[in-house]
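Undergrad: Fold the following for me, if possible:
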Amino acid sequence: MSPIIFPSFLALLLVAAEVRRTAATKAQVAQPHPPIDCHYLNSQRSLALDKMLGVWYAVEVVEHFTQDVRTGHTDLPQCPVFTLTEEKRNSTQSPLIRLLWKEGDAFSVEYSLIMPEKYHKGFWRSTGTQNGSLAENSRYRQFSGTVHIMRATGDHAVLTFCSETELQVFSVLLSREPTMRQSEVRSINNMLERRGLPVTYTKSTCRAHNGVSANIATELNMAGAVFIILLLTTVVLH
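TA: Below is the predicted model:
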């Protein structure tokens, strides 16, 4: 990992607490979108879990702000990889799903998730604590909340993470390949808007696989924060 990125990563962590306070203050002044209810996001009710398992590439992250704190778009060369596995348990228990989020050899974090509602298979809840190199950082904030499967097909999926303890709601667009047609990305973003999730800031990833030149990718890598920062905090820099 480049030694230039890591200091930026730590700097973002240091401002996390102040950012949350600032965002909360702004929420009291201006709120163009209604608050997001993590229990009613209209996620898929039916789901073939076995079709969800395996390796995925995160090709875009969409941050959902309900207050006017950040808008825009960023291209990033990093190509995070998600791996979903199921741990078999007895028939009286809900499936235990392991979600491993990795960025190369630098950072990883593993979620443990359960499917608490038998007839709502696209609604998952975190259980226990996260593991991985990122979770070992003393500044890491354990995620406690829900993960909603907003869409799941054979070649792409949309997961919305909704924290119950932080000002943080974001969606991850997953693809079986490190690329996705822009028309499909726009369609997914429109779907999220229709379901009450404002698309306020987007981060396109895997840009090295999508025609971004090596020089531009290097510049982005040096200037931007590590993409996995979303797992720690929603950061706004002014």
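
Undergrad: Please count neighbours and contacts with C-alpha atoms only from this point.
TA: OK.

Undergrad: Check which element follows the helix or strand hosting Ala23 along the chain.
TA: In this structure, Ala23 is located in helix 16-29 according to DSSP states H and E. Going down the chain from helix 16-29, the next helix or strand is helix 49-52, by DSSP H and E.

Undergrad: which parts of the helix or strand just after that next one are buried?
TA: Next in sequence after helix 49-52, counting helices and strands by DSSP H and E, comes strand 54-63. Judged by neighbour count (16 or more other C-alpha atoms under 10 Å), strand 54-63 contains these buried residues: 56-63.

Undergrad: helices and strands around strand 54-63, which ones?
TA: Packing partners of strand 54-63 (3 or more C-alpha pairs under 8 Å, 6 or more residues apart in numbering; DSSP states H and E): strand 81-87, strand 169-175, strand 201-204.

Undergrad: name the helices or strands packed onto the first one?
TA: Going back to what we said before, that points to strand 81-87. Looks like strand 81-87 contacts strand 54-63, strand 96-103 (3+ C-alpha pairs under 8 Å, 6+ apart).

Undergrad: go on, the last one?
TA: With contacts defined as 3+ C-alpha pairs under 8 Å, 6+ apart, strand 201-204 has these neighbours: strand 54-63, strand 72-75.

Undergrad: how about this one, so we can line them up?
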Amino acid sequence: MQVEGAGAVVFGGASGLGEATARRLAADGARVVVADLALERAQELAREIGGVAVRADVTDPASTGAAVEVAAQADRGLRVAVLCAGRGDGAKLVGREGPTPLEAFAAVIEVNLLGTINALRLAAGEMAGNAPEAGGERGVCVCTASVAAFDGQIGQVAYAASKGGVAALTLPVARELARSGVRVATIAPGLFDTPMIAPLPQEARDALTSAVPFPSRLGQPQEYASLVAHVVDNPMLNGEVIRLDGGLRMAPR
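TA: Sure thing, here's the model as predicted:
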């Protein structure tokens, strides 16, 4: 997919993996819509990269659709959608005081899984109406899962389930959208230096990085963004879930 002059929307684009992706797509020539609940930060980033900021909640069809519509105003229409919005709240199935309230699990699944489905359906629906490029491509959607989809830890009941759902939907959605020339791939990051990990003390960060075979460090958001750029560029990447984790396999705790 040619990025120059294309419309792109990055959900969860105001920080972490999404911010790095928005910066990379803008540097490659896309007109980027930074879609995030944190509107002030999204506006600041959009000014830096020459993009547009939209307050969007991926669980809300109206605001998600509005972000898609803004991205579609680019000269070549919406061609790239990257879904980085998510939450990582942890909770055991059964805590010290008994079964954890169902709402704690539902909130995570609503954002991570239903939010992904919502953003996917709206972005893909818009892309399907694009004029095809050489090779018949009309758009590319990149979802974000996690290594927790495959080796989730204790306390990651909802998170692992939600990210496992994102991984599982990748192939059926890619098969469905093939007739429209829209590709779908998912990246499953390991331990990355994002705002989710930033508050941890150095001792905890060192413990995390020691589990990564090579390179034994936290991933950098720019490395995630680099893989997004490759997925967009490589027309044979479709229906695939790609682990980006330095060979990490998470321990039970």
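
Undergrad: Need the TM-score from the superposition.
TA: Between these two chains, after superposing, the TM-score reads 0.33 (TM-score structural alignment, normalised by the length of the first structure); 137 aligned residues with a C-alpha RMSD of 6.1 Å.

Undergrad: rewinding a little: please convert the helices and strands packed on strand 201-204 of the first structure to CSV, extending it with distance to Leu159 of the first structure.
TA: Formatted as CSV, these follow (distance: least, C-alpha to C-alpha, whole Å):
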stretch, distance to Leu159 of the first structure
strand 54-63, 10
strand 72-75, 19
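
Undergrad: Which one, of the helices and strands packed on strand 81-87 of the first structure, ends up nearest to Arg186 of the first structure?
TA: strand 54-63 (10.9 Å; C-alpha to C-alpha).

Undergrad: excluding its backbone neighbours, what's nearest Lys102 of the first structure?
TA: Ser108 (4.3 Å; C-alpha to C-alpha, 6 or more residues apart in numbering).

Undergrad: ugh, wrong one, Val80 of the second structure
TA: Ala8 (4.5 Å).

Undergrad: Now do the contacts for the one you found.
TA: Counting by C-alpha atoms under 8 Å, 6 or more residues apart in numbering, Ala8 of the second structure touches 25, 30-33, 71, 78-82.

Undergrad: let's see 7 Å
TA: When contacts are counted by C-alpha atoms under 7 Å, 6 or more residues apart in numbering, Ala8 of the second structure touches 30-33, 71, 78-81.

Undergrad: and the residues you listed, which of them are in strands?
TA: Among those, the ones falling in strands (DSSP state E) are 31-33, 78-81.

Undergrad: of the residues you listed, closest to Leu120 of the second structure?
TA: Proximity of these to Leu120 of the second structure was ranked by C-alpha to C-alpha; the top entry is Ala81 with 8.0 Å.

Undergrad: so that closest one sits right up against Thr144, yeah?
TA: No. Judged on C-alpha atoms under 7 Å, Ala81 of the second structure makes no contact with Thr144 at a distance of 11.2 Å.

Undergrad: and Ile149 of the first structure, which of the helices and strands packed on strand 201-204 of the first structure is closest to it?
TA: strand 54-63 (14.0 Å).

Undergrad: give me the number of residues near Ala67 of the second structure?
TA: A total of 28 residues lie near Ala67 of the second structure under the criterion other C-alpha atoms under 10 Å.

Undergrad: cool, and Asp50 of the first structure?
TA: Counted with other C-alpha under 10 Å, Asp50 of the first structure comes out at 10.

Undergrad: Then Phe6 of the first structure?
TA: Count around Phe6 of the first structure with other C-alpha under 10 Å applied: 15.

Undergrad: Please, which helix or strand holds it?
TA: Phe6 of the first structure belongs to helix 5-14, assigned by DSSP H and E.

Undergrad: now that helix against helix 16-29, angle please.
TA: 50 degrees (axes from the mean of the first three to the mean of the last three C-alpha atoms, to 10 degrees).

Undergrad: Report the buried residues of helix 5-14 of the first structure.
TA: Buried residues in helix 5-14 of the first structure (16+ other C-alpha under 10 Å): 8-9, 12-13.

Undergrad: for the top helix by length along the second structure, packing partners?
TA: The helix that spans the most residues within the second structure, counting by DSSP state H, is helix 157-177. The helices and strands touching helix 157-177 of the second structure, judged by 3 or more C-alpha pairs under 7 Å, 6 or more residues apart in numbering; DSSP states H and E, are helix 102-109, helix 148-151, strand 182-189.

Undergrad: Let me know which of the ones you listed is tucked in deepest.
TA: Ranked by mean neighbour count under mean count of other C-alpha atoms under 10 Å, those are led by strand 182-189, which reaches a mean of 26.

Undergrad: what packs against it?
TA: On a contact count with 3+ C-alpha pairs under 7 Å, 6+ apart, strand 182-189 of the second structure meets strand 139-144, helix 157-177, strand 241-244.

Undergrad: right, and the ones you listed - which one's nearest Ser226 of the second structure?
TA: That would be, of these and by C-alpha to C-alpha, strand 241-244, which comes in at 11.0 Å.

Undergrad: Check which helices and strands that closest one sits against.
TA: Right, strand 241-244 of the second structure is packed against strand 182-189 by 3+ C-alpha pairs under 7 Å, 6+ apart.

Undergrad: what is the orientation angle of the strand it packs on with strand 139-144?
TA: 20 degrees.

Undergrad: Beyond strand 182-189 of the second structure, next helix or strand please.
TA: In N-to-C order, the element after strand 182-189 of the second structure by DSSP H and E is helix 202-209.

Undergrad: buried set for that following helix?
TA: 205, 208-209.

Undergrad: Then stretch 20-39 of the second structure?
TA: Quick answer for stretch 20-39 of the second structure (16+ other C-alpha under 10 Å): 20-26, 30-39.

Undergrad: Cheers, nothing more for now.
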